[in-house]
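**Student:** I'll drop the sequence and a predicted model, then ask my questions.
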Amino acid sequence: MSNQAGRMLPEITPESREFWTGGFEDELRIYRCKACRGWIHPPVGACWRCRSRDVGAEVASGKGRVAAFTINHHPWFPAFPPPYIIAMVELDEQPDVRLTTCLVECDVDAVEIGMPVEVVFDEQDDVALPFFRPVKA
């Protein structure tokens, strides 16, 4: 994807570094518990399921489904003319792990709950932002 000026970029923390930089290698890196093998997002230092502190980033498939979405019609930022789709994507690896993101390469009239999507990355400075697009048949 092309760079878009005007996007507010996340602050990278030790826990989030792999998530925000994995896209430079075309990898969606999500924290995973080494004890119970549950996926964790956002990345934190302990598993919320079993309380293990043995957690770290692993490469996820980058595939998921649209769990919820909204279409923004308000021109909040000049660099992002509406309409555009903000979605909650559930990961194929574990549907209760969801990312709030933008859907790209998708007509606003075509988005629907359950739509299969795949990750694409928008490289901005020192981060590669994970967005999702519909899976092409």
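**Tutor:** Looks like it arrived, so ask away.

**Student:** make it CA atoms for all contacts and neighbour counts henceforth
**Tutor:** Will do.

**Student:** and the strands in this structure, which stretches?
**Tutor:** 28-33, 39-40, 55-60, 63-72, 84-91, 94-103, 116-124, 127-134 (DSSP state E).

**Student:** now those in TSV, with distance to residue 18 and mean neighbour count?
**Tutor:** Listed next are the strands of the chain as TSV, based on distance: least, Cα to Cα, whole Å; neighbours: other Cα atoms under 10 Å:
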stretch	distance to residue 18	mean neighbour count
strand 28-33	6	24
strand 39-40	13	24
strand 55-60	6	19
strand 63-72	18	19
strand 84-91	17	22
strand 94-103	15	18
strand 116-124	14	20
strand 127-134	10	23
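
**Student:** mind giving me a markdown table with the ones you listed and columns for distance to residue 47?
**Tutor:** Below are these laid out as a markdown table (distance: least, Cα to Cα, whole Å):
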| stretch | distance to residue 47 |
| --- | --- |
| strand 28-33 | 6 |
| strand 39-40 | 7 |
| strand 55-60 | 7 |
| strand 63-72 | 22 |
| strand 84-91 | 17 |
| strand 94-103 | 13 |
| strand 116-124 | 24 |
| strand 127-134 | 23 |
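
**Student:** to residue 4, which of the ones you listed lies closest?
**Tutor:** strand 116-124 (7.8 Å; Cα to Cα).

**Student:** contacts for the closest one, please.
**Tutor:** With Cα atoms under 8 Å, 6 or more residues apart in numbering as the contact definition, strand 116-124 has outside contacts at 1-4, 9, 23-24, 26, 28, 62-66, 128-135.

**Student:** try this one side by side with the last:
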Amino acid sequence: MSWDPRPTPDITPETERYWSAAADGELLVRECDECGLVYHYPRELCPDCFSDSVSWRETNGTGTVYSYSTARKMGGWPDEDLPLIVAYVELDEGPRVMTNLACEPDEIEIGTPVEVRFRAIEGADAAVPVFVPRRE
């Protein structure tokens, strides 16, 4: 599967550390220092208690497929990059991450254990996390 022509992320000061860590092969989430909530997508305020006392936390990059959808045809998307599998992965640390699964549709189902891989973004200090079935 090729990676182009997928769009590149909008890297902002709020998310720069997340994308930079991904380029180094680390999947980060945020943890609230006040209420303890571990959450994703990175933002400066805790979505539960609105505290601005939050820290970056490295994950182990594993989880399970919570939900997924397979697109076998998409206007403007190259046929060689299909099917496209969009999923929510529930990380072992708790939060759910919207992502792509880099595998064939018959390799996964809800509850499949997965692990993160990173696809470099050409011309940016960033990489996009995708997940593959974990071989146990």
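**Tutor:** Received it, and whenever you're ready, just let me know what you need. The structure presented is a predicted model; accordingly, all values stated were derived computationally and were not measured.

**Student:** what's the TM-score for these two chains?
**Tutor:** Aligned and superposed, the two chains score 0.88 in TM-score terms (TM-score structural alignment, normalised by the length of structure 2); 133 aligned residues with a Cα RMSD of 1.8 Å.

**Student:** thinking again about what came up before, and of the strands of structure 1, who's closest to residue 46 of structure 1?
**Tutor:** Short answer: strand 55-60, nearest of the strands of structure 1 by Cα to Cα, at 6.3 Å.

**Student:** ok, the nearest residue to residue 68 of structure 1 once chain neighbours are set aside - contacts?
**Tutor:** If the residues on either side of it in the chain are set aside, residue 68 of structure 1 comes closest to residue 88, at 5.1 Å by Cα to Cα, 6 or more residues apart in numbering. With contact taken as Cα under 8 Å, 6+ apart, residue 88 of structure 1 is in contact with 66-69, 98-101.

**Student:** which one of these is nearest to residue 33 of structure 1?
**Tutor:** residue 98 (16.0 Å).

**Student:** can you tell me what that closest one aligns to in structure 2?
**Tutor:** Taking TM-score structural alignment, the alignment pairs residue 98 of structure 1 with residue 96 from structure 2.

**Student:** so its match makes contact with residue 40?
**Tutor:** Yes: assessed by Cα atoms under 8 Å, residue 96 of structure 2 is found in contact with residue 40 at 7.0 Å.

**Student:** common neighbours of these two, please.
**Tutor:** By Cα under 8 Å, 6+ apart, no residue touches both residue 96 of structure 2 and residue 40.

**Student:** residue 52 of structure 1 versus the closest residue to residue 86 of structure 1 other than its chain neighbours, what's the distance?
**Tutor:** Spatial nearest neighbour of residue 86 of structure 1, excluding adjacent residues (Cα to Cα, 6+ apart): residue 102 at 4.5 Å. For residue 102 of structure 1, the distance to residue 52 of structure 1 equals 31 Å [Cα to Cα, to the nearest Å].

**Student:** also residue 71 of structure 1?
**Tutor:** 38 Å.

**Student:** now residue 95 of structure 1
**Tutor:** In terms of Cα to Cα, residue 95 of structure 1 sits 21 Å off from residue 52 of structure 1.

**Student:** list the residues that contact residue 90 of structure 1.
**Tutor:** 64-67, 96-99.

**Student:** contacting residues around the aligned residue in structure 1 for residue 108 of structure 2?
**Tutor:** Using TM-score structural alignment as the criterion, residue 108 of structure 2 maps onto residue 111 of structure 1. By Cα under 8 Å, 6+ apart, the contact set of residue 111 of structure 1 is empty.

**Student:** and for residue 129 of structure 2?
**Tutor:** 22, 27, 99-100, 116-119.

**Student:** ok, the residues you listed vs residue 56 of structure 2, which is closest?
**Tutor:** The closest of the contacts of residue 129 of structure 2, once distances to residue 56 of structure 2 are taken by Cα to Cα, is residue 27, at 10.0 Å.
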